[in-house]
Structures are given as C-alpha cells and as structure tokens.
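S.K.: Next one to model:
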Amino acid sequence: MTQHPTPDERRPANDGPKAAARNRAALIAAAREVYAEQGLDAPLSGIARRAGVGQGVLYRHFPDRAAVADAVLEENVREVEQAGAAPGATLAGVLGVLTWHLTESAAFIGLLHPDRTGGRPDDVHAHASALSERVERSLRVHLGDGHRLGASDDLMLAIAMVSGAVTGPTREERERRALAAWRLLGVEVGPVRPFGG
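M.R.: Model prediction:
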C-alpha cells in the first residue's frame, strides 16, 4: 500500500537564489575540507556528499573539477584580502589567516607556486599568478620600512618556503609545521584562523 505524504510532510518550498547561494558556499567549504584530506584528485561526489547536496547541484555551480578548485582558491584569496583590508589589520594577523588557508586547503599551496606550471595551460598559469599577486598585495601593505621580508621577492619566497613545510596527516600537524617554519624565518604570525573566525 502506497502512502502519500500529508501536506505537513511535503518538502519545503524552493528558496531559489537563497538556496543556490547556500549550496555554493557549502560546496566550497566541503571542497576545501575534502581537498585537505584527499588532495585535488578527490572525487567530486565526495564533495557533494560532504556539502549535503546532490551531484547535480555541484555541476550546476561548477561544470568541472577545475572550476571547483578555482572557486576554493578564489574564496581563499578573497578572505586573505578581507583580512588585509580590515580595520586595525596587522601583518601578523593577515599571516595567521594565510597560514590557516595553507593548513586547510591543499589547493591553496599550488597557487602560491605559480612559477611551477607543471604542464598547466598558459591561461591557468596566468590566473594562478594573478591570484598570487593579490595575496602578495594584501600582505605587502602591512610590511613596515625595513621589514625582513621587504625586499622584492622575499615575501613570496618566505610564503613558498612555509607552504613547502605544510605537510602532515592532520590539520594540527600541518599548522604546527607552518608555525615552526615562520618562527625559523623570524616572522611573527597571529592566531591561525579563518578571517572573522
């Protein structure tokens, strides 16, 4: 015998654009987590599952794997920019946000090494370079005169060195190693947390 749902048991009305924005944000957050755990080759179905949406919803927002990674990278850069532009922002505080992204997002580390194209098409390399430059601008405005990372390439070289140290099976281990690398470089880092966290 088939039972039909009563009016109270039916699915809620479609929230339209609100639901779409929530789903997109959930997919980006899930992708960041899944990439941190499994790397950039993680199955897209796992990202959709972690976000609590169907795979069709993922493909409505992101047509392919590259688009998902690009959205995570863009969100990471946007948060570093917001941290850098916040009232009272300091280099240490912005580095804390950057370091959080390094420990949370495997995709972010490749961005900070745009000179290593690894066979990527020129447009992908150019986009990665542009994102990397945005990160550098967000940090450079907080470098005081005579700061040890003030020379032309020193800031991004230090970030590349720290990102190379961000290894380990857990986020805590990756954070510990990142902070140790900053300490060895003699650079103060604020609390390691997402912007606004």
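
S.K.: hey, let's count contacts and neighbours off CA atoms from now on
M.R.: Noted.

S.K.: which non-adjacent residue is nearest the spatially most central residue of the chain?
M.R.: The chain has Asn76 as the residue nearest its centroid, 3.5 Å off, counting by Cα atoms, centre = their mean. In this structure, Asn76 finds its nearest non-sequential neighbour in His101, 6.5 Å apart by Cα to Cα, 6 or more residues apart in numbering.

S.K.: To compare with the earlier structure, here is another sequence to fold:
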Amino acid sequence: MTQHSLADERRPANDGPRAAARNRAALVSAARAIYATHGLDAPLSAIARRAGVGQGVLYRHFPDRAAVATAVLEENVRQVEQAAAAEDATLAGVLGVMTWHLSESAAFIGLLHADRAGSRSGIGDCAPALSERVERGLRGHLPNGHRLGAADDLMLAVAMVSGAVTGPTREERERRALAAWRLLGVEVGPVRPFSG
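M.R.: From the prediction side, this is the model:
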C-alpha cells in the first residue's frame, strides 16, 4: 500500500464566506430562472441543480420554500418600488416596470395570487406584505379621479392583467399583458426592468 503525502494531494481551495455569498447568489439566480418558467411550486431540487449545489447548501441559505420565493420576489418588488420612487416617475412608467416583471416571471404573477388554493409555495404568509408594497408604489402615482382610484380597483386590475399573462414566450406574455391594460383603458409606459 502506497501512502501519499498530504502535500501531493490537490484539494479545492476553501473560499469560506465568499463561497457562501456566491452560492446564495447562484441559488437566487437559479430560483428566479426556474420560477420564471414553472412558478412558485417548482421543486427545490431543480433550483439546487441549476445553481450547481446540493440541496443541503440550498437549505443552509433558505430554511424553507417560502424563504427561497421571498428572496426572489423581493427583487421584483424592489424594482417596482424603485421605479415608483424615481424622480420622474409616472403611473404609466411604474406600470411598465411591473408589466415587465409580470411578463418575465410566473413567480411574480404567483405572488399576486398567492392565496389560491393548492399552492405549496409557502409564500402565502409574506405575500400580503409584498403585494401591499407593489400597491403602494402604484397607488402613489394615481392621479385624483383616476379610473382605478376606488378602494380595490387598482389591485383588481393588476390581478386581471396578471391572469391574462400567459403564453410560451416572454414576448407573447407581454403582448397579452399590454392588450389587457389597453382593454382596461390604462396607459402603460415602456415595458422594461427598472434601471436606476
């Protein structure tokens, strides 16, 4: 039996905290991609595989399904809030950013319908707070007397539009979202992510 010295063996470098931050970012990115296609009920194992890590690493960063979904959806909501807080923000512009997220991500649509029966996403507990943040961002730009100004009309319109956002491609989903806004008589600005 031949013994090899430890010096002869190559071991991968231990990046410590840098690896943890890199793994978390990879998991959020993978979850965003998986959720964009499959929605909030997508299997966590698919997220870990896409990120190139084991499920143990996923659970080290996110204790449950709701924590993964919240990390992903937080960025969607934050972009809507940033668009609403921009100096030159208008309702049409904020709706354009929100519509981009609706067209891009089945998960963001799921957020707006998280209390639906049968969802395993676990997002239901934090969905109201995230949804309220979206509503605040939009409502802050509603002109007095706007057709969506009544109590629940704004978020009902958002739910109606999000229900129309279907299709195999992002372009098709965007086309349907814009058609739904048009049918509601609501102007939407350029459909794009917020870039501050």
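
S.K.: right, and the residue nearest to the centre of the first structure touches Thr103 too?
M.R.: No - the pair Asn76 of the first structure / Thr103 is not scored as a contact, 11.6 Å apart, by Cα atoms under 8 Å.

S.K.: which residues does Gln55 of the second structure contact?
M.R.: By Cα atoms under 8 Å, 6 or more residues apart in numbering, Gln55 of the second structure lies in contact with Leu44, Ser45, Ala48.

S.K.: Now do the equivalent of Leu184 of the first structure over in the second structure: how many residues are near it, please.
M.R.: Aligning on TM-score structural alignment places Leu184 of the first structure opposite Leu183 in the second structure. By the measure other Cα atoms under 10 Å, the count of residues near Leu183 of the second structure is 10.

S.K.: What of Gln3 of the first structure?
M.R.: Gln3 of the first structure: 5 surrounding residues under other Cα under 10 Å.

S.K.: List the residues that contact it.
M.R.: By Cα under 8 Å, 6+ apart, Gln3 of the first structure has no neighbours at all.

S.K.: excluding its backbone neighbours, what's nearest Leu95 of the second structure?
M.R.: Among residues not flanking Leu95 of the second structure along the chain, Val188 sits closest, at 5.6 Å (Cα to Cα, 6+ apart).

S.K.: and that neighbour, which of the three is it?
M.R.: Of the three states, Val188 of the second structure takes coil under DSSP: H, G, I helix; E, B strand; the rest coil.

S.K.: again with the one 3 residues further on
M.R.: Recorded secondary structure, Val191 of the second structure: coil (three-state DSSP).

S.K.: Now for it, how many residues are close by?
M.R.: Count around Val191 of the second structure with other Cα under 10 Å applied: 21.

S.K.: That one contacts Trp100, doesn't it?
M.R.: Yes - with contact defined as Cα under 8 Å, Val191 of the second structure and Trp100 form a contacting pair (5.1 Å).

S.K.: what is in contact with those two at once?
M.R.: In contact with both Val191 of the second structure and Trp100: Glu174, using Cα under 8 Å, 6+ apart.

S.K.: hang on, the earlier thing: ok, the contacts of Gln55 of the second structure vs Glu132 of the second structure, which is closest?
M.R.: Comparing these against Glu132 of the second structure with Cα to Cα places Leu44 closest, at 26.4 Å.

S.K.: excluding its backbone neighbours, what's nearest the aligned partner of that closest one in the first structure?
M.R.: In the first structure, the residue matched to Leu44 of the second structure (TM-score structural alignment) is Leu44. With Cα to Cα, 6+ apart as the criterion, Leu44 of the first structure has its nearest non-adjacent residue at 7.2 Å, and that residue is Arg65.
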